[in-house]
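Participant: Sharing a model that was predicted from the sequence below.
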Amino acid sequence: MSPKIKDINRRLGELATEWKSFDLRQYSDNRHVFRRETISFVHSSDVIGRDEDKENIISMLMKPSEDQNVPVIPIVGLGGLGKTTLAQLAFNDDRVTSLFPLKIWICVSDEFDLSRLLKLIIQSVNKGERCDDSTLDALQARLRSLLNDKKFLLVLDDVWNENKAKWVELRNLLRPTDGFSPSKIIVTTRSLNVAPIMSSIPPYILKGLPLEDCLTLFTKWAFNDGDERHYPNLIRIGEEIVKKCKGVPLAVRTLGSLLF
């Protein structure tokens, strides 16, 4: 067995151990070890196998609201499944951009702190605004002023908050003063406990990719375009590796890049 294949098998074992902890359950405080900053941009051509999920989320975004509170769409799934990627795909779709004149992307990850979130939202809406020294009361007033009569899409990525009181504080600042809210919120989370706290609708449970899509993704990351036909033995090894990835795109991509 070549050193590279041995390295892949070793890394596969490490990843399998890591992903055992990324289950849909309640997490301890050390969960923040896995946090990472995210952005709204995505190369859609790099994403494989999420077209149907994207259309489902967009359909939910386009559904008229019948609630004064801003409707929340929770996307729930294991770490590495592509929750953030799915939110990015919907966020950047032309139909969504036409529907929501104002789009805001916030990577939450850390503690669900109201003051911090208000600052991030304000700075996203009004680029360059400095509000470091603002009081919580001033931040609340400023947010209400900026969002007044605005139709917006807010993405709260990588949420861990299971304290409903904290969410209600933010929710009340986001809803309109009267009438149904035309805006929407997408929340991504690994925890099933978060979804019912933030939304009254069932969560969108993101599932693993089918084997065929995983093989396509693996080939994309393991070889230069067209080179895979020169390495039939590596393709067979890749198929066995992909089966062990359980449909998790991050695992497939990571191991594919090791092979390359």
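Facilitator: That came through fine.
Participant: alpha carbons only for contacts and neighbour counts from here, please
Facilitator: Noted.
Participant: Other residues contacting the host helix or strand of Ile235?
Facilitator: Using DSSP states H and E, Ile235 maps to helix 232-243. Helix 232-243 is contacted from outside by Leu12, Leu211, Cys214, Leu215, Phe218, Thr219, Glu228, Val252, Leu255, Gly256, using CA atoms under 8 Å, 6 or more residues apart in numbering.
Participant: Write a PyMOL command that selects only the buried members of those.
Facilitator: Buried subset of these, written as a PyMOL selection, criterion 16 or more other CA atoms under 10 Å:
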select buried, resi 12+214+215+218+219+252+255+256
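Participant: Spatially, which two of the contacts of helix 232-243 are the most separated?
Facilitator: Taking CA to CA, the two most distant members of these are Leu12 and Glu228; they sit 20.8 Å apart.
Participant: mind listing what's buried in the helix holding Ile235?
Facilitator: Residues of helix 232-243 classed as buried: Leu234, Ile235, Gly238, Glu239, Ile241, Val242 (neighbour count, 16+ other CA under 10 Å).
Participant: Dump those into JSON lines; add distance to Ser183 as well.
Facilitator: Output for those, formatted as JSON lines (distance: CA to CA, whole Å):
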{"residue": "Leu234", "distance to Ser183": "49"}
{"residue": "Ile235", "distance to Ser183": "46"}
{"residue": "Gly238", "distance to Ser183": "44"}
{"residue": "Glu239", "distance to Ser183": "44"}
{"residue": "Ile241", "distance to Ser183": "43"}
{"residue": "Val242", "distance to Ser183": "40"}
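Participant: got another, please set it beside the one above:
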Amino acid sequence: MLESLNPSKATVRENQNALLKYLQEELRKKRYLLVLDDVWNEDSEKWERLMSCLSTLNSAPGSKIIVTTRSGIVASLTETLPRPKLDRLTTDECCSIILKHAACSDGSSDLKSIGRKIAKKCDGLPLMAKIVG
């Protein structure tokens, strides 16, 4: 985080309090959006320490932290709002994604038939459909 805010201070390898002080200086009265993407750490103590540190930053109102994860444990440790329940896609929706990413613009029935067979194996997962496509 500090490296993104001030690369010259990011080389400091001091204790946690010193790093927190630098973060407090950089974020004082500033509004920020911190995105922690694809998180897998399930250690509740580390999360409590991080959240405790972030709560002392004295940043501007409206600052937000977004955590993305596929781990239910991480989600339960980090959630402050109810998390959305995402349904799986239909076979037709998966097929549409596959055909789009396979650059199948001619719409031939053979390609659509193959796409539907593959889409059934994607089990409603959009990322799988995109990758397969």
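Facilitator: Here it is on my side, so go on. Quantities reported herein were computed from a predicted structural model and do not represent experimental measurements.
Participant: Which one of the contacts of helix 232-243 of the first structure is nearest to Ile122 of the first structure?
Facilitator: Val252 (37.2 Å).
Participant: which residues touch that closest one?
Facilitator: By CA under 8 Å, 6+ apart, the residues touching Val252 of the first structure are Cys214, Leu217, Phe218, Val242, Cys245.
Participant: Return the residue of the second structure aligned against Glu240 of the first structure.
Facilitator: Matched by TM-score structural alignment, Glu240 of the first structure corresponds to Lys117 in the second structure.
Participant: same question but for Leu147 of the first structure, I mixed them up
Facilitator: Structural correspondence for Leu147 of the first structure with respect to the second structure (TM-score structural alignment): Leu27.
Participant: Point to the residue nearest the middle of the first structure.
Facilitator: Geometric centre of the first structure, nearest residue: Thr84, 2.0 Å, by CA atoms, centre = their mean.
Participant: Could you double-check that it sits in contact with Val187?
Facilitator: No: the pair Thr84 of the first structure / Val187 is not scored as a contact, 9.3 Å apart, by CA atoms under 8 Å.
Participant: Quickly list what's touching both of these two.
Facilitator: Residues touching both Thr84 of the first structure and Val187 by CA under 8 Å, 6+ apart: Asp157, Asp158.
Participant: hang on, Val187 of the first structure in a helix?
Facilitator: No: Val187 of the first structure is assigned strand when assessed by DSSP: H, G, I helix; E, B strand; the rest coil, not a helix.
Participant: any idea how far Lys64 of the second structure is from Leu34 of the second structure?
Facilitator: Distance, Leu34 of the second structure to Lys64 of the second structure, using CA to CA, to the nearest Å: 6 Å.
Participant: Are there residues contacting both of those two? Which ones?
Facilitator: Contacts common to Leu34 of the second structure and Lys64, judged by CA under 8 Å, 6+ apart, are absent.
Participant: Pull the most distant pair out of the contacts of Val252 of the first structure.
Facilitator: Using CA to CA, the contacts of Val252 of the first structure reach their maximum pairwise distance at Leu217 and Cys245, which is 11.8 Å.
Participant: Would you confirm that Tyr32 of the second structure contacts Lys64?
Facilitator: Yes: counting by CA under 8 Å, Tyr32 of the second structure does reach Lys64; the two are 6.4 Å apart.
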